[in-house]
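>>> Predicted model follows, preceded by the sequence.
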Amino acid sequence: MAELTSLVIVVDDDAHLREALGNLFRSVGMRVELFGSTSALLDRPATVTAASCLVLDIRLPGVSGLDFQNQLANLGNNIPIIFMTGHGDVPMSVRAMKAGAIDFLTKPFRDQDMLDAVSNALVLDRARRTSDGELSALVKRYESLTSREREVIALVTSGLMNKQIAGELGLSEITVKIHRGHLMEKMGVRTLAELVKAYEALRPVLNK
C-alpha cells in the first residue's frame, strides 16, 4: 500500500474519469486532488511537501498537456508526469516522454497499469526529494565556510598537497592544515575521498 502522505494530482476535463481515478487512488491509500483544467491546478497553493505525481490528460481545453508540461519545466517544477492519451495521440506522447514525462497510458487503460505507473512515479519523486534534501544540506555546510576555507577546499579537491596550497595562497603549511581541519569538520567529512565526493556534488550549484 502507498504511504498515506503520497499525493496524486489528476487533471482531466472528463468529470467521470476524474472521479473514477480519484476513487482508484484512494482505494490504495493515496491522497488525491482532482482538477478539470490546468488553470484550476495553478490556482492551488504551490507547495507540496510529500512525494507526488501528476496524472495529466494530453488534450485539454485551453492549455494542452504538452504546453503545461513545458510551463512546469520553466517554473522549475520537477513533479513526475504520467500522460493519459487517446489512440491518435501517440506521437504527442512520444514528444512528452522526450520532454521528461515518466509514462503515458492510452485510454482506455487498466486500473493496474495506472497504479503501477503512479507507484513508479512516486518512487522516483521520493528519491528526487531525498537527493534534493541532501544537496540542500550540503550547500548549507559549504556556506558556513569562510572565504579562505573555500579557497583551500577548491585547491585540496583539485589534488594539491598542503605545501603546494600554502605556496599558492601565501600561507604557512601549518595554517593550511588548520584551515583544512576546520573545513572538513564543517563539511561533515573525515577523509579526503569524502571531501572530494562532497565538493563534486556541489559543482553544479557552485558553477551557476
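Sure thing, it's come through.
>>> all contacts plus neighbour counts: C-alpha atoms, from now on.
OK.
>>> neighbours of the nearest residue to L192 once chain neighbours are set aside, just the number please.
Excluding the flanking residues, the one nearest L192 by CA to CA, 6 or more residues apart in numbering is T157, at 7.8 Å. By the criterion of other CA atoms under 10 Å, T157 has 17 neighbours.
>>> Tell me which residues of stretch 131-146 come out buried.
135, 138-139, 142, 145 (16 or more other CA atoms under 10 Å).
>>> which residues touch the residue of the chain most remote from its centre?
For the chain, the residue at maximal distance from the C-alpha centroid (CA atoms, centre = their mean) is S172, at 43.1 Å. Contact analysis of S172 by CA atoms under 8 Å, 6 or more residues apart in numbering lists A166.
>>> Tell me the spacing between it and V48.
50 Å (CA to CA, to the nearest Å).
>>> Check E19 too.
For E19, the distance to V48 - CA to CA - is 21 Å.
>>> Mind checking which of these two has more residues around it?
Between E19 and V48, E19 has the larger neighbour count (other CA under 10 Å), namely 14 against 10.
>>> here's the one I want to compare it with:
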Amino acid sequence: MPSQEPHVLIIDDDEAVRDAISLWLSCNGYHCRCFEHAEDFIGQYSSDFQGCIIADIRMPGMNGLELQSHLNRLGCKLPLIFITGHGTVPMAVQAIRNGALDYLRKPVDEQQLLRLVEQAFTLDQARATQRQAQQAQIQQLASLTHRESQVAQLVVDGLSNKVIAADLGISERTVEVHRAKVMTKLAVKTLPELVKTYLSIKPLRTQ
C-alpha cells in the first residue's frame, strides 16, 4: 500500500462484514484494505500508514482493545473506529478513554459510518499537517550553531544582552549578531515570538 495514499484499514474476522464495509466505502470513493485478524494487521503495520482503522472489538486471538493498546504503544495516531455485535458499556468506555474516535454497534448504520470515516480522514490529515510543521520547526532549531543555541536559551531565560555577553565571555555586539541570526533562522520578528517558538520547538527535538 503506498504510504502517501490514505486507506480505510478494516479489521474483522467476519468476511461478510469486511466485504460489506469495504464495498460501501469503496463506492463512496475510499480506498480500503482488509485484514481478518488483528495479528495480520500488526504484521503489516507501518508508521507511514494514513487514513483510519475500523476494527471489530471481539475477535479471535488479539481482540480490538488489545490491538488498540498495542498500537498506542507503537505511537500509532491513526483514528480508530470500533464496531461490535456483542460489546458492553464498559468496553465502549475503555475504548473511548484509550483514544478511539467512536464505537458502533452491528449492524452498522452505513451513513453514520461514512460520516465517521470522513471525520477520521479529516483528523488524520490535520495531524499529518501538524507533524510536518513540527518537523520543519525541529529542522529550524537544528540549524542553529552551538553559540546561537546558547544565546537563544539565555534570551528565553530572560537575560539581557549585557548579562549574556558576560556569561559567555563575548561582546554585547556579538550577542546582538547571534540573536539576530537566531530570529532569522526561527522565522520570528519579536522577542515574544522568539520565546514562544523556542519553547514550543525544543521539547519536540527530544521526543
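Here it is on my side, so go on. Being a predicted model, the structure only gives us computed values, none of them experimental.
>>> farthest pair in the buried residues of stretch 131-146 of the first structure?
L135 and L145 (15.9 Å; CA to CA).
>>> Figure out how far stretch 155-163 of the first structure is from the centre of its chain.
Centroid separation for stretch 155-163 of the first structure versus its chain: 33 Å, with CA atoms, centre = their mean, to the nearest Å.
>>> what's the span of it, first residue to last?
Stretch 155-163 of the first structure: ends 11 Å apart by CA to CA.
>>> Pretty sure G65 of the first structure sits against L54.
No - when contacts are counted by CA atoms under 8 Å, G65 of the first structure is not listed as touching L54 (10.7 Å).
>>> Those two: who's more crowded?
Using other CA under 10 Å, the more surrounded residue of G65 of the first structure and L54 is G65, with 27 against 21.
>>> Nearest spatial neighbour of the more buried one, chain-adjacent residues omitted?
Excluding the flanking residues, the one nearest G65 of the first structure by CA to CA, 6+ apart is I58, at 4.2 Å.
>>> Could you pull up the residues touching that neighbour?
64-66, 83-85, 89, 92-93.
>>> how does it look with 6 Å?
65, 83-85 (CA atoms under 6 Å, 6 or more residues apart in numbering).
>>> Kindly reformat those as JSON lines and extend each row with distance to E151 of the first structure and secondary structure.
Formatted as JSON lines, the contacts of I58 of the first structure follow (distance: CA to CA, whole Å; DSSP: H, G, I helix; E, B strand; the rest coil):
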{"residue": "G65", "distance to E151 of the first structure": "47", "secondary structure": "helix"}
{"residue": "F83", "distance to E151 of the first structure": "47", "secondary structure": "strand"}
{"residue": "M84", "distance to E151 of the first structure": "51", "secondary structure": "strand"}
{"residue": "T85", "distance to E151 of the first structure": "53", "secondary structure": "strand"}
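>>> I9 of the first structure: which of the residues you listed is nearest?
For the contacts of I58 of the first structure, the nearest to I9 of the first structure is F83 (11.8 Å; CA to CA).
>>> what helix or strand does the closest residue in space to the closest one that isn't next to it in sequence sit in?
In space, and not counting its chain neighbours, F83 of the first structure is closest to F104: 4.5 Å by CA to CA, 6+ apart. Element membership for F104 of the first structure, per DSSP states H and E: strand 103-106.
>>> No more questions from me, cheers.
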